Structure formats: C-alpha cells, structure tokens
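coordinates only, no sequence provided:
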C-alpha cells in the first residue's frame, strides 16, 4: 500500500484531522460549547458529515470519533495510536501508546493507516532515542497489519533555530521508513526545500498547527512548491465551527468546507 490510497487521483493528499480529544474539549469549553463525551461525539459526527467530502483522508479517534466513522462514505480513514498527554524524561517528552488500539484493530475498523504523534527534540538525546524506538515499533506493526504508517513529529518548546531542528527531526525519522511524515512548517520556503531533500523517498505533508487561514495557505504554498504532497489540517479547519447555535454552526461548517476546497485547489495547482 502506498500513500496514493489516501490521495486524490492528482496525487494530492488533502487530509482532515478530527482525531483531537483533550484539545477539542478545551477549545469547546472556551466557547461555551458542552464538552461531555456525548456532545463531543455528536460534534465530531457533524463535522465528519460536513467536511469529509472535502478530504482525501480523515483522521478519527476511537474514543470520541467512532460514531463519526460511519459518516465518511468511502473517504479513507486513519486512526491515531497515541494516548493523550505524555511521559517525561528530563526535559524530554515521551509518547504513550493507547492500550486498546493497535494497527491490527485499526485495520479491523476499516482504517487504511495509523498516525503517531511524536513530540521530538533532536537535541535531547535520551528522549529522542526513546521516541525513535517507539516510532520504529509502530512502523513495523503497521507494516505487519497492512496499513500505512504516518508519523507526526512535533518539535516543542522554545527552541532556537526551529527550521534546522524540524529538518533534523525529519531526517532521523525518515530513516525509519514510515509511509508518510506529517510535518510542522519549518519557518520559510528554504527549510521546506530542505525537508523535501532530506526526506528522500519518504513523502511529507504539512500540518495545520492551528494557524489562521491566510497564514496556513501561505505556508501550504511554500511547502507544496518545495515538494510536499499536500496537508493534513485539524484545528485550522474546525475551530470556528465550535458554536452552540445550530444554524450558526451549520453555516460555519459550510464555510470550513469552502476553505478546505481552497486548500485542495492550491495543492493541485502547485507544480
């Protein structure tokens, strides 16, 4: 299986991330939207129904997104493997895997791939080594289950030379052989070009990072001009739809669908 399974015929990967859990609750709470499990499941179902037609792949979790999976109508599904939060080792952060979801179960649920969120600092050697071991194990398990492995490293904290660290992170994780890297914007067009060069045969897409629309579109243009295959966007896509009034939320979801259509058009128009 290749990432063509989660791309449009043009080759563009236009992903929608609805796999947020704790961060979705926090965002909902700040807007006065109910954040209990039933409300979160209902919201994800509504977002999937309205936005999945604009995506070549949708990320949904099994905790709050299991009902929404029925709304995908053939859009490929990717399931996350990381638990919420992280362990620490010194200043480093370590991913904890979910105890009840693995690539085999994801495949049984109809997923074509699994995603692993990986807080990563190349300058923190012990934590970096442990995170690489986790990523390697997940990649192997995905391969055995016949699903794609999507690794999402995030360079965290206040770090100097962010672009160089994002590139170094991509270099180390690309060596592990994932099917796709989901990467943060490294700061400018030059570092986007470095990402493409350093990833080699491993394709990469841009993550949204919660940025505003115009900022994300500018970043996406840089990334795709440099060779990125597309994007997987989450909060930037759904954030403004967190309103309690049903009619206003319906209008907001329609607006988010129009934004995602613009994103796809940009990717497919970029040589």
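The structure has been received and is ready for your questions. All figures in this text were calculated on a predicted structure; none of them were measured in a lab.

please make it C-alpha for all contacts and neighbour counts, starting now.
OK.

contacts for the host helix or strand of residue 41, please.
Using DSSP states H and E, residue 41 sits within helix 37-51. By CA atoms under 8 Å, 6 or more residues apart in numbering, the residues outside helix 37-51 that reach it are 16, 18, 25, 34, 64-69, 71-72, 238, 253-254, 256-257.

cool, and stretch 125-132?
89, 92-95, 118-122, 173.

for those residues, which single residue is the most surrounded?
residue 120 (27 neighbours; other CA atoms under 10 Å).

for it, list the residues it contacts.
Residue 120 touches 92-93, 127-128, 131, 153-156, 169, counting by CA under 8 Å, 6+ apart.

among the residues you listed, which are located in helices?
Using DSSP state H, the members of these that fall in helices are 127-128, 131, 169.

next, format those as TSV and append distance to residue 50.
Below are these laid out as TSV (distance: CA to CA, whole Å):
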residue	distance to residue 50
127	39
128	38
131	35
169	35
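
nearest to residue 100 among those?
Closest to residue 100 out of the ones in helices among the contacts of residue 120 is residue 131 (20.0 Å), distances taken as CA to CA.

tell me how many other residues surround the closest one.
Neighbour count for residue 131, taken as other CA under 10 Å: 23.

separation between it and residue 125?
10 Å (CA to CA, to the nearest Å).

equivalent analysis for residue 63, please.
Counting by CA to CA, the gap from residue 63 to residue 125 is 32 Å.

who's more crowded, these two?
residue 63 (15 against 12).

hang on, the earlier thing: take the contacts of helix 37-51 and keep only those in strands.
16, 18 (DSSP state E).

buried members of the contacts of helix 37-51 into PyMOL, please.
Of the contacts of helix 37-51, the buried ones can be selected in PyMOL as follows, counting by 16 or more other CA atoms under 10 Å:
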select buried, resi 16+18+25+34+64+65+66+67+68+69+71+72+238+253+254+256+257
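
now intersect the contacts of helix 37-51 with the helices, please.
The members of the contacts of helix 37-51 that map onto helices under DSSP H are 25, 238, 253-254, 256-257.

so can I have a markdown table of those residues showing distance to residue 7?
Shown next, in a markdown table, are these (distance: CA to CA, whole Å):
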| residue | distance to residue 7 |
| --- | --- |
| 25 | 29 |
| 238 | 21 |
| 253 | 22 |
| 254 | 22 |
| 256 | 20 |
| 257 | 18 |
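
hmm, who's touching stretch 19-28?
With CA under 8 Å, 6+ apart, stretch 19-28 has contacts from 34-35, 40, 59-61, 63-65, 79-80, 84, 234, 239, 242.

residue 24: neighbour count?
18.

identify the residues contacting the spatially closest residue to residue 236 that is not a sequence neighbour.
Leaving aside its chain neighbours, residue 236 sits nearest to residue 210 (4.8 Å; criterion: CA to CA, 6 or more residues apart in numbering). Residue 210 is in contact with 234-236, counting by CA under 8 Å, 6+ apart.

putting a second one here so we can go through both:
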C-alpha cells in the first residue's frame, strides 16, 4: 500500500489494526428484511432506506465498530453532513450496483453504480471504497468481464491514491448440483482470491471458504495483503464459529452485515434503536472479543 492507502486502511481498522466493519450497503436485500410483501418492498423509498441505514450507523457502527460500509445511493453523504457518523468511525463506500446482469452463457456480470468512481468517493467523504464482483474461476469464459472491472477500479483508485477493498463472491451455476457446488466451494474461493490478487487488489473481503485449510491457503496467497471474512447472511452463532477459524488461520478481521442486524432493523426507528443496541451491539462485541483473543495469541 501507498502511505495514503495505508492511512485509509488504519482508519477502517481498530486500534490494534484489525478490521471490524459493519456492512450496510445492501438495498434490495434490506428491503426484503423490512417488508415480506413484494409490493410493500417497492414502497420503501431511497430516503426511508437511508434512514434505516442511519439507524445502523448511529446505534451499531458508532457504538462498537471501526468502520461502516454504505452504498452511495441511500445514506451517503447524509450521514456525514448531519454528523450521524462518528468522527472516529471510518466510512467505506460501495461501488457496486444492487443485483447483477447475466451473460448469454448464464454467467453473472457485476454492475457498478453510475457516476461513482474514486474521485466521487473522496468527494462523498469516504475513507475508501468497496468493490464487489462475482467470479467462477473453474468455469471457462465466466470471469473476464468482471476481472476487467477489478483491474479498472484498482487503476482508478491507484490514480486517486485512495483505499479500495475488493470483495469476491461466487455462485452456483445453472445445472450444477448443490452437493457438487459445495464440494468445490473451498477451492473456488481460494482461486477467487488468487485472481483478485493478480488484478492488483490490496485488501480483500472474502466469504468464509468452508475449511481451516482453505483459510490458510488464502492467507498464504495474500502474503502482506489483509483479508476480512464476510458473514453472507448466516446466523450469528454460525458466523462466530467461522470467524474463530478464519482468525486462527490468518484473517485480518471481519466485514459483517446481516448476521449482525438482519433481525434488528425496522421501519420504526425506535424499534431499530432498541434492537440494534440490545442485540446487534453485543453480537459485534462478541466478534470483537474473538479478534482480541487472536490478537493476544500472536
């Protein structure tokens, strides 16, 4: 990392240098949690979603996290302008648009928010940005479009000398059996890390790859490049176990969203405040204790 990127990385980490980031950049997924009926989901405006995200910032991220991840559509820059975001809490801004396109071959094509680049992230008050792309390294022809997105964004953020976190997700192919996909999953995630690193990524956000051995392989590939494990919406108890294993095998922290707040957010801000404070904050502090235990052992 450059000096500027290193400074940005320090600001998304806790005092000991580990990432403890609350992810709240979801849009479609968050609407589904707030309303079960599709028609009601469509009625949730960007402004309302921004208010819900503001509650997450105010009652969860500011209380126990080193940083919050938000999209540039709903809550940013309002959380900066109205001082909802604590001055000591870092801000990552998501570059990716909600959802994905599909190629003629059936592969997922990642989408970017229009008009959001490194310069715009800086203008919005971001400490840095997060880019998410889908990869299937084991499928011929599945990746070049999305790898180009990574390379282009890495170059753009390098030119602006601004921190970029690259998130890699994978997916089950059409006609691929679930048991086949699960058997391949650890090796797929390891190869996703390799491809992202080859594109110049300097910080990675990765799914838990399924095994301690796969975590160790990612760490070996990354060398000095830090990687955080994401929650992928699993329940808190499951994520606790995943974080234990990931941290024991070289991860540099967590970037967690739904596992923390999916059963806490509500259209009523008073309800959200109570649930986030009484349920989500203790969850994050438990995860923080795991990171602290790892820190004490190294």
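Perfect, thanks for sending it. Everything quoted here is computed from the prediction, not taken from an experiment.

return the member of the ones in helices among the contacts of residue 120 of structure 1 nearest to residue 149 of structure 1.
Closest to residue 149 of structure 1, out of all of these and judged by CA to CA, is residue 131, at 15.0 Å.

did I read that right, the residue nearest to residue 236 of structure 1 in a strand?
No - assessed by DSSP: H, G, I helix; E, B strand; the rest coil, residue 210 of structure 1 does not belong to a strand; its assignment is coil.

Provide the contact partners of stretch 243-254 of structure 2 at residue level.
18-21, 208, 211-213, 215-216, 219, 226-230, 287, 290-291, 294.

and if we set it to 7 Å?
Residues outside stretch 243-254 of structure 2 that contact it (CA atoms under 7 Å, 6 or more residues apart in numbering) are 18-21, 212, 215-216, 219, 226-230, 290-291, 294.

so that stretch corresponds to what in structure 1?
Here stretch 243-254 of structure 2 aligns to structure 1 at residues 220-231, judged by TM-score structural alignment.

now the aligned partner of residue 114 of structure 2 in structure 1: how far from residue 63 of structure 1?
Alignment note (TM-score structural alignment): residue 114 of structure 2 maps to residue 99 of structure 1. From residue 99 of structure 1 across to residue 63 of structure 1, the span is 12 Å (CA to CA).

for residue 185 of structure 1, same thing?
Taken as CA to CA, the span from residue 185 of structure 1 to residue 63 of structure 1 is 28 Å.

so who does the counterpart of residue 94 of structure 2 in structure 1 touch?
In structure 1, residue 94 of structure 2 lines up with residue 80, judged by TM-score structural alignment. By CA under 7 Å, 6+ apart, the contact set of residue 80 of structure 1 is 19, 61, 114-116.

for these, which ones persist in structure 2?
Using both residues aligned by TM-score structural alignment, their matches' CA atoms under 7 Å, structure 2 keeps these contacts from these: 19, 61, 114-116.

just the ones of the residues you listed in strands?
If you go by DSSP E, those have 114-116 in strands.

nearest to residue 1 of structure 1, of those?
For these, the nearest to residue 1 of structure 1 is residue 114 (12.7 Å; CA to CA).

distance of the counterpart of that closest one in structure 2 from residue 276 of structure 2?
Counting by TM-score structural alignment, residue 114 of structure 1 lines up with residue 129 in structure 2. In this view, residue 129 of structure 2 and residue 276 of structure 2 are 25 Å apart by CA to CA.

read off where stretch 165-182 of structure 1 ends up in structure 2.
Going by TM-score structural alignment: stretch 165-182 of structure 1 matches residues 188-205.

and if you look at stretch 192-208 of structure 1?
Residue span in structure 2 matched to stretch 192-208 of structure 1, by TM-score structural alignment: 215-231.

that stretch spans what distance, first to last residue?
First-to-last residue span, stretch 215-231 of structure 2, CA to CA: 15 Å.

for structure 2, what spans make up the helices?
Under DSSP H, structure 2 gives helices at 3-12, 28-34, 38-43, 46-56, 62-64, 78-81, 118-123, 144-160, 178-198, 212-222, 236-248, 258-261, 269-275, 281-297.

highest mean neighbour count out of these?
Highest mean neighbour count among the helices of structure 2 (mean count of other CA atoms under 10 Å): helix 258-261, with a mean of 25.

comparing that one with structure 1, how large is the average distance?
Averaged over the aligned pairs, helix 258-261 of structure 2 sits 1.2 Å from structure 1 after superposition, using mean CA distance after the TM-score superposition for structure 1.

contacts for that helix, please.
231, 233-236, 276, 280, 283-284.

cutoff 8 Å now
Against helix 258-261 of structure 2 from outside (CA under 8 Å, 6+ apart): 23, 56, 231-236, 239, 276, 280-281, 283-284.

okay, those residues in JSON lines with distance to residue 3 of structure 2 next?
Output for the contacts of helix 258-261 of structure 2, formatted as JSON lines (distance: CA to CA, whole Å):
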{"residue": "23", "distance to residue 3 of structure 2": "25"}
{"residue": "56", "distance to residue 3 of structure 2": "30"}
{"residue": "231", "distance to residue 3 of structure 2": "29"}
{"residue": "232", "distance to residue 3 of structure 2": "31"}
{"residue": "233", "distance to residue 3 of structure 2": "34"}
{"residue": "234", "distance to residue 3 of structure 2": "35"}
{"residue": "235", "distance to residue 3 of structure 2": "37"}
{"residue": "236", "distance to residue 3 of structure 2": "35"}
{"residue": "239", "distance to residue 3 of structure 2": "33"}
{"residue": "276", "distance to residue 3 of structure 2": "35"}
{"residue": "280", "distance to residue 3 of structure 2": "34"}
{"residue": "281", "distance to residue 3 of structure 2": "32"}
{"residue": "283", "distance to residue 3 of structure 2": "33"}
{"residue": "284", "distance to residue 3 of structure 2": "29"}
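
can you tell me which of the ones in helices among the contacts of helix 37-51 of structure 1 is nearest residue 104 of structure 1?
Nearest to residue 104 of structure 1 among these, counting by CA to CA, is residue 25 at 28.0 Å.

give the equivalent position in structure 2 for that closest one.
Aligned counterpart of residue 25 of structure 1 in structure 2: residue 31 (TM-score structural alignment).

before we move on, back to that, ok, of the kept ones among the contacts of residue 80 of structure 1, which come out buried?
19, 61, 114-116.
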